[in-house]
Structures are given as C-alpha cells and as structure tokens.
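Visitor: only geometry, no sequence info:
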C-alpha cells in the first residue's frame, strides 16, 4: 500500500471538490444569484431563482429511466433474467434515477458494490463530491476512495477499496480500525462517464451563465417594482423643513404652496419593459437550444399525434440515447459483479456478456406505425425483437412467456370441450 500515492489522490480530490460542490449548490437552488441578493442589506431584496438546471436534468432522467430497465437474455435463458431481477429486487426503486441524475450533473458518477449485513448484494451511488478513483493508463481501477462524515461528528473518514480489501483511515491517513475483506477480487466499483470532457460537457457548464442572467434580470425587475415605496420624492417651487417631512411620511399627504410652480412627484427610473421582456425570452430560448430540450409551454400546432410530438423531441431523444449509452457501462459492470456474487453464493456460472439491457424511454412513440412495420416484416423478424420495439411492453421475454402460457391454457380448455362434445 503506497500511502504517499493515496495522499496525493486525496489532495487531488480536495482540489477538485469545490467545483462539484458548486454544481450541487446550483442543483438545490443555492445559486450565486441567490447569494448576491441575500447579501444586499441596504434594502429589501427579492430573489428570483429560476432553476432550469434541475428542470432539464429531471426531464432527462425521466426520459431515460422513468420506466424501469429491462434485461434480456441473448441466449434465451430466462433463468438468468429472473436471477438478476430477484437479487436486485430489494434495491431502492429510485437507484437508477439517482445514478443517472448524478452522472448528468457532474459528468462522472461511481457505483460501489458491497455485501450487506444480511448477505445480500447491494450498491451505493457515490458522486465526485465524496469519491475518487485512481486508475492506470488502460482504465483499470487500482484504488477507490470513499470520503465521508458521520452525523454529529466533525471528523473526515476515508475508506479505500483495493482488489481484495477495504482499508479505513482518517484524513491524516492513520488507520482507525482493522481492514475488512471483500469477495470480488477487484476494486468493487464502476464508473459512469458522460463524455471524455467530464464536467466540461455537462448541462451545468452549458447553461449556468445564461440561467444566472435570467435570474438576475428577473430579480432586478421584481425589486424595482417592490421597492418603489422607497423611491425619492422630488419637490419643485417650495422647500420642506424636517418637521414637514416627518408629517409627510406619517400621513402620506403634503400641503403645497399656493403657487403655479409648486410641484411634488416621485423620482423614478424609466424602465424599458419591452427590452426586459425580449432579453428574458432570448435567454430562455438559448437555454432550451443549448440543452436540446423543448419548451412545452409554447403553443403547438393542431397536429398533436405521437409522431408530431416525437419529431419535436428528436434532438432530445438523440441526447438521451447518448446518456443511456454512458449509463449502460455502469449497468454492465453491475451485472458482472452480481454474477461474481452468484458464483460464490450458488456456484452458478453466468456470463454477463449474454445479457442485453433495454432502456424503456418514455419519449412518445408511434406504436401504430411500428406495429404496421412489424406486420409487413412478417416472419423476417423474431417475435422477441418485434415486441421489444413497442413502448408499452417492458419485458419481451416475460410477454412471450405469458403468451405461451395463455395459449397452453386455451389448448387445454379446447381439448376438454372437444372431449365433452365427442362424449
């Protein structure tokens, strides 16, 4: 164990943690704009925070994993699929949504595998805010560091995962308890990487400056309106003494001198409302363009068929497919580690390469058109492939099994009826 190398990894983790913390702050609504207006003590300040980052991320997560993933055996072995579903049934149903959300937010996410106290195969989502991977030049993970704090405890703890051990240190890299072992024979973690540009190729990096501008203009506009009661009175043709000013504040009334030159009005800013509206519309439009999302509040044409909706979502659909491919790398590794667990638990040899993973996107699809295509193809396409193209079928293998079962029941029923008639 190279403690010097681990300390360098920890220093690199601390060096980069700030940028990931800022991404999280924006996701939860604690933006620089909010902090700016909160610091304004000289007048009442209203903060308008428009969190498009969270909106877009939630949409992409919903499109990709809003419907559970499906597993399909490439060798038509339904037992493998049943094993996967059975041994991960106890997982949090939002696990994949959390995994996808963090990968999209930070550009990188980690999934750590472990055996729980009850002996079950488990997983934990870890972000770059509390995790760090050290790999070789070929991408092989040599160490994984999980950095965390305990409730009501100000100390920082570091668990280091190697190919066969879990080491426990404090932030000074002093061992605080005896090392544990694990069963996997390699570092039990997989990495989800959105793209090779990492955090530079994220929604946060693309839209956050525009979102700040949108929130600033909105906040300034609201504050200008709500703070008009603090506007300055301008008097002409007369002069008020201190006592008269106090009465004016109290009674909201002023007796002006009997003079045609006497005048009292507010000193206000002349705001160009149309310019402000144009800027807000422009900034919002740019956020939608850069994120490949569509504004559902825009007036649509009369054609609202699924095909028309899909054509509007074509760019977002392509982006979602790329997101799915990035997450699929994690899912494949997950199945690989699960099969390691099943080998030890049940002495069964399953090949993770024999499993296909299907993302059941919730982007509108034209099932009528797809069914017509399937019908025209006839026996040139397998039933399993055909069923997997339809959006309302989550698991084509389960559907085929149910279909066969119903057909067998119908045959048995028909046989009994034939026996009664012939008897």
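Guide: Received the coordinates, thanks. Model, not experiment: these values are computed from the prediction. Numbering: from 1, shown residues only.

Visitor: Going by C-alpha atoms from here, please, whenever you check contacts or count neighbours.
Guide: Noted.

Visitor: Just confirm residue 9 is within a helix.
Guide: Yes. Assessed by DSSP: H, G, I helix; E, B strand; the rest coil, residue 9 belongs to a helix.

Visitor: which SS state does the residue nearest to the spatial centre of the chain fall under?
Guide: The chain has residue 101 as the residue nearest its centroid, 2.0 Å off, counting by CA atoms, centre = their mean. What three-state DSSP gives for residue 101 is helix.

Visitor: ok, the residue lying closest to it once chain neighbours are set aside - how many residues close by?
Guide: Excluding the flanking residues, the one nearest residue 101 by CA to CA, 6 or more residues apart in numbering is residue 61, at 6.1 Å. Residue 61 has 23 neighbours, counted by other CA atoms under 10 Å.

Visitor: which residues sit against the helix or strand harbouring residue 61?
Guide: Assigned by DSSP states H and E, residue 61 falls within helix 52-65. Contact partners of helix 52-65, identified using CA atoms under 8 Å, 6 or more residues apart in numbering, comprise 26-28, 96-97, 100-101, 104-105, 203-204, 207-208, 211, 291, 293, 320, 323-324, 359-363.

Visitor: Quick check on those: which are buried?
Guide: 26-27, 96-97, 100-101, 104-105, 203-204, 207-208, 211, 291, 293, 320, 323-324, 359-361, 363 (16 or more other CA atoms under 10 Å).

Visitor: re the thing from before, out of the contacts of helix 52-65, which sit inside helices?
Guide: When the contacts of helix 52-65 are checked against helices (DSSP state H), the matches are 26-27, 96-97, 100-101, 104-105, 203-204, 207-208, 211, 291, 320, 323-324.

Visitor: how about the helices in this structure?
Guide: 3-27, 32-38, 52-65, 78-87, 95-106, 203-226, 242-251, 273-291, 306-312, 314-346, 367-377, 383-388, 396-422.

Visitor: Comparison target, given below:
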C-alpha cells in the first residue's frame, strides 16, 4: 500500500548547477537539492537533444531509414527505396547470443534461492531482462523500473531512455541521486515523476503553476534508493549500430540504385534510325517482338536500345565492401559467412565469435551490477524470510552459446582423461553447465549400476542354490543303490 506524505515542493530557483558528461549522463551537486527550474532545464535538454537521437535509433531498428525521407525523383525515372535492415539483425543476433540463455541467479541460502526462483517466475523476469538487453543495444542504455503492485509486492518493467533519465551526483562515487520519467498528457501538460532515495513526487506543469510545477502527490519510497536502474551497453553508452549508420545509409543507397538500374534497363528506350514506322504497327511490333526495316535506306538504318554504361561490377564491389565493413565495425558475427559452411574447426569458430564474445563479456559486467541493484530493491520489500542484505551474496552466471566442434572436444577429453581431474575435464565441455552436479550424477549412476549388478548376481546365486537343493532332493527321493561285492 502506497504511503502518501506531505512535504514541501521543489525550490523554484534557477541555480544552473546541472551538468552533462561526455557520454550524456546528467550530474548534480551531491550537497544541493535539485530545484524545479534546474529539473525543467534537464528535461528540456533531454527532450530536444537526446530524445531525437533515440527516436532515430528506434526508427532505424524498425526499418524507417533516412532513404525514405529523400526527395522523390521525376516520374519517368525509377525510384526504388530498398533498405538493408542491419540494425535489427545486429540487435537480434547479438542479444540472442548474449541472453538467449537466461541469466542464472543463485544464493547459498536455500530459502533465499527458493524466493528468487518464485519471484523470477511470477514476474516474467527472463522476458523483461531480454527486452531491456535489446533496448540497451538499440539506444546504448535502458532501465529496469522497480515498482509496487497493489498488494505491496515488488514488480519490474522495462523502460527505454526515450522519456526517462537518471541524475548522478558529481562525486567520484557517481551515485544516482534522482530518477526522472516525463511525458505529455492529453491536455499537453508536462507530467513528471521524480524519484529520490526517500520519495516519489508526481509533478504537473500547468499554465496556472506558480513555481514551474504543481506537486500533486508525494509517496514514500520503500526501497530507500532510486528504483530506476540503468543497464548500459558499454561505458560510452553507444548502441550497436550508432557508429555504422552512415555505412548503412550508403548500403541502402547502393542497393536502391542497383534496383533502379535494373528497372532502367527493363524500360530502356528503342532508337530507330533512318526508318519510318507507322504508328498503327507499333503495337504489332511489341506483340510479335519483330522489327522489319526495308526499302532503299534499309542499309543505313539502325535499331537499338539506349542504355547507359554498365556499372554492375563496381556496384557489387561497393555493396560487398559496405556489408563486410558493417559486420567488421559492429563486431557482430556474420552467420551467413561462407566460412561457416561445412564443418569448421572449434578454433575457427571461436575466432569468428571472439569480437562478439568480448562485447558480451563487457556487457555482462554492467548487467550483473544492474541486477544486483534490482534485487536490492526487491529484498527491501520482500516481507519474507529473506534478509534485506541478501543481494550482496547473489551469484550471477551468463552463458553464451558458441558453436563447438563436438568431435574435437571428444578427442580432447579422451586425450586428457586420467591426466587431469574429472572436474577440470568436465569444465572443458560446453554442454556441461555444472561439473559438480555431473560428477555426482555419474556416481549416482555407478551406484545404481552396482546395485543392479549385485541384484542380478544375488538372484543368480539364489537360483543356483535353489537348483542345487532341488537336485539334492531328487537324489534323496530316487531308487536306492545296490552295492555288489
């Protein structure tokens, strides 16, 4: 249940104390409370400078590239607009690799571990995490929003940076001071939700507002921290395709021009020189695909299509070079590469995935830090037999699927068997997630096999003893033997 409180509104003064870093993070002095004027100044900057950038990245992901905004050509010229939607392919490929296998979250305390498993299941945590990872790759960063349900339980939702941002302090710690969510309501009024470690303020900027904002409601923050948690793609907060947009534009242009050339040749004009053709026969010529020129000037006559120089080779070279450059700079593995055909070695596969694996490793560090803060919020209001500081001991495991050559792995295992411990040996096999559990399973199977073998032997011995006893009884009941001297 939300606890409303009554506190003074924000100071209206314009202190001009807000700052912005090289990677578009907002800062504010750690010892100064933000004012309404400074808050509005940051919202204006975000709305006019950062939001358009994010909107363009969203458009490119959805296939709305700049080529569709270019002026149209005259009607008599082909005007194809063909795009190569690499932004979506890059984001989908990388995040399928990065978080296609859900993050495994464990705690040494079984009670805590059981609570986590139930909470993850109830809140569709894996789906939310995948969505945030996708948006982080699109925009360079995204957010987890932790909020309270009607029954007082912690819930989560993904949030893009299109209408939300964080404000950090200006110290070396770089701690989060405020979280801001803003939008325009149906009356075109600016509505703002401002979080700090103690409160959530609902602010509205109306025409009648005396101090920039009316403070409509204030709710106590049960988490004691800002419940908007950032997941950055990298330190620079750059999206996957931010630095290759110009290459994508050029590829769109090259492919579109090639399509135009094909249409141009299909609609090429026919030049007939030194010959006269009746207009009523032109249709017959088209239907019969026949042109017959006769008469005294037939020898000087000429009929041919007008075409421009063939640039097919140079266009193909440009398209291939742009495509290769896009994959190379984005560090996303090209799964359609010819080198993936056949049965490549395990070493070549790892080399192909090396760049993408490096990106995934860096992102997993930032994702792990964000998840720890998410559970810090969750445990603060769990109201279960879970310590509020249990988030400190959480273990996160990210597993990326790199194609392997199982034949080579099997040969390596056979070679190393007996030379290193089984635990170390099992760690080398990508399909074994938990070496300890695998060793225990092997021991269990061996015990079951020994028990089964012992049971078979026992039954065999029992049957043999029974047979011997029956044979003995038969001898005792048989005819008496007579001894002849």
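Guide: Right, received. Where do you want to start? Note that the structure is a prediction, hence the values are computed from the model and not measured.

Visitor: Distance check, residue 362 of the second structure against residue 83 of the second structure.
Guide: As judged by CA to CA, to the nearest Å, residue 362 of the second structure and residue 83 of the second structure stand 31 Å apart.

Visitor: ok, now residue 435 of the second structure?
Guide: Distance from residue 435 of the second structure to residue 83 of the second structure, by CA to CA: 47 Å.

Visitor: Can you state the mean residue-to-residue distance of the helix holding residue 61 of the first structure versus the second structure?
Guide: Comparing helix 52-65 of the first structure with its match in the second structure after superposition yields a mean distance of 1.2 Å (mean CA distance after the TM-score superposition for the first structure).

Visitor: chain center to that helix: distance?
Guide: 6 Å (CA atoms, centre = their mean, to the nearest Å).

Visitor: In the second structure, which residues correspond to it?
Guide: With TM-score structural alignment applied, helix 52-65 of the first structure matches the range 86-99 in the second structure.

Visitor: ok so, going back, so which of the helices of the first structure is the most packed in?
Guide: helix 95-106 (a mean of 22; mean count of other CA atoms under 10 Å).

Visitor: thinking again about what came up before, now which residue in the second structure aligns to the residue nearest to the centre of the first structure?
Guide: Using TM-score structural alignment, residue 101 of the first structure lines up with residue 134 in the second structure.

Visitor: ok, for the aligned residue in the second structure for residue 167 of the first structure, nearest residue in space, not its chain neighbours?
Guide: Counting by TM-score structural alignment, residue 167 of the first structure corresponds to residue 201 in the second structure. Distances taken as CA to CA, 6+ apart place residue 218 nearest to residue 201 of the second structure, at 4.6 Å, with adjacent residues excluded.

Visitor: Likewise for residue 256 of the second structure?
Guide: Using CA to CA, 6+ apart, the nearest residue to residue 256 of the second structure is residue 82, at 4.9 Å.

Visitor: List the residues that contact the one you found.
Guide: With CA under 8 Å, 6+ apart, residue 82 of the second structure has these contacts: 252-253, 255-256, 259.

Visitor: How about residues contacting stretch 158-175 of the second structure?
Guide: 25-30, 47, 50-51, 54-55, 128-129, 131-132, 135, 139, 141-145, 176-183, 228.

Visitor: can we see that at 6 Å?
Guide: 26-30, 51, 128, 132, 142-144, 176-182 (CA atoms under 6 Å, 6 or more residues apart in numbering).

Visitor: Over to stretch 183-192 of the second structure?
Guide: By CA under 6 Å, 6+ apart, stretch 183-192 of the second structure touches 181-182, 203-206.

Visitor: if we take these, which one ends up nearest to residue 74 of the second structure?
Guide: residue 182 (43.6 Å; CA to CA).

Visitor: Now check the first structure for the residue matching that closest one.
Guide: Aligned partner of residue 182 of the second structure by TM-score structural alignment: residue 147.

Visitor: wait, what's in contact with its match?
Guide: 130-131, 157-158.

Visitor: out of the residues you listed, which ones does the second structure keep as well?
Guide: Among the contacts of residue 147 of the first structure, the contacts conserved in the second structure (both residues aligned by TM-score structural alignment, their matches' CA atoms under 6 Å) are 130, 157-158.

Visitor: just the buried members of those residues?
Guide: Applying 16+ other CA under 10 Å to those flags 130, 157-158 as buried.

Visitor: In strands only, show me the residues you listed.
Guide: Under the assignment DSSP state E, those contribute 157-158 to strands.

Visitor: okay, the buried ones among the kept ones among the contacts of residue 147 of the first structure in TSV with distance to residue 233 of the first structure next?
Guide: Formatted as TSV, these follow (distance: CA to CA, whole Å):
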residue	distance to residue 233 of the first structure
130	55
157	60
158	62
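
Visitor: In the second structure, which residues correspond to stretch 314-327 of the first structure?
Guide: Under TM-score structural alignment, the match for stretch 314-327 of the first structure is residues 354-367.

Visitor: and what of stretch 185-194 of the first structure?
Guide: Stretch 185-194 of the first structure maps onto residues 224-233 of the second structure, going by TM-score structural alignment.

Visitor: tell me which residues in the matching stretch are buried?
Guide: 225-233.

Visitor: would you list the residues you listed in TSV and tack on distance to residue 348 of the second structure?
Guide: Formatted as TSV, these follow (distance: CA to CA, whole Å):
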residue	distance to residue 348 of the second structure
225	46
226	45
227	44
228	41
229	38
230	35
231	32
232	30
233	27
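
Visitor: Go through those residues and flag which are in strands.
Guide: Per DSSP E, the subset of those in strands is 228-232.

Visitor: Out of these, which is nearest to residue 451 of the second structure?
Guide: When these are compared against residue 451 of the second structure (criterion: CA to CA), the nearest one is residue 231, at 52.3 Å.

Visitor: got the buried residues for stretch 77-86 of the second structure?
Guide: Buried, per 16+ other CA under 10 Å, within stretch 77-86 of the second structure: 78-86.

Visitor: Compute the first-to-last residue distance for it.
Guide: So stretch 77-86 of the second structure: terminal residues 27 Å apart, CA to CA.

Visitor: Tell me how far that stretch lies from the chain's centre.
Guide: 27 Å.

Visitor: again, but for stretch 326-342 of the second structure
Guide: Between the mean C-alpha position of stretch 326-342 of the second structure and that of its chain there is a distance of 18 Å (CA atoms, centre = their mean).
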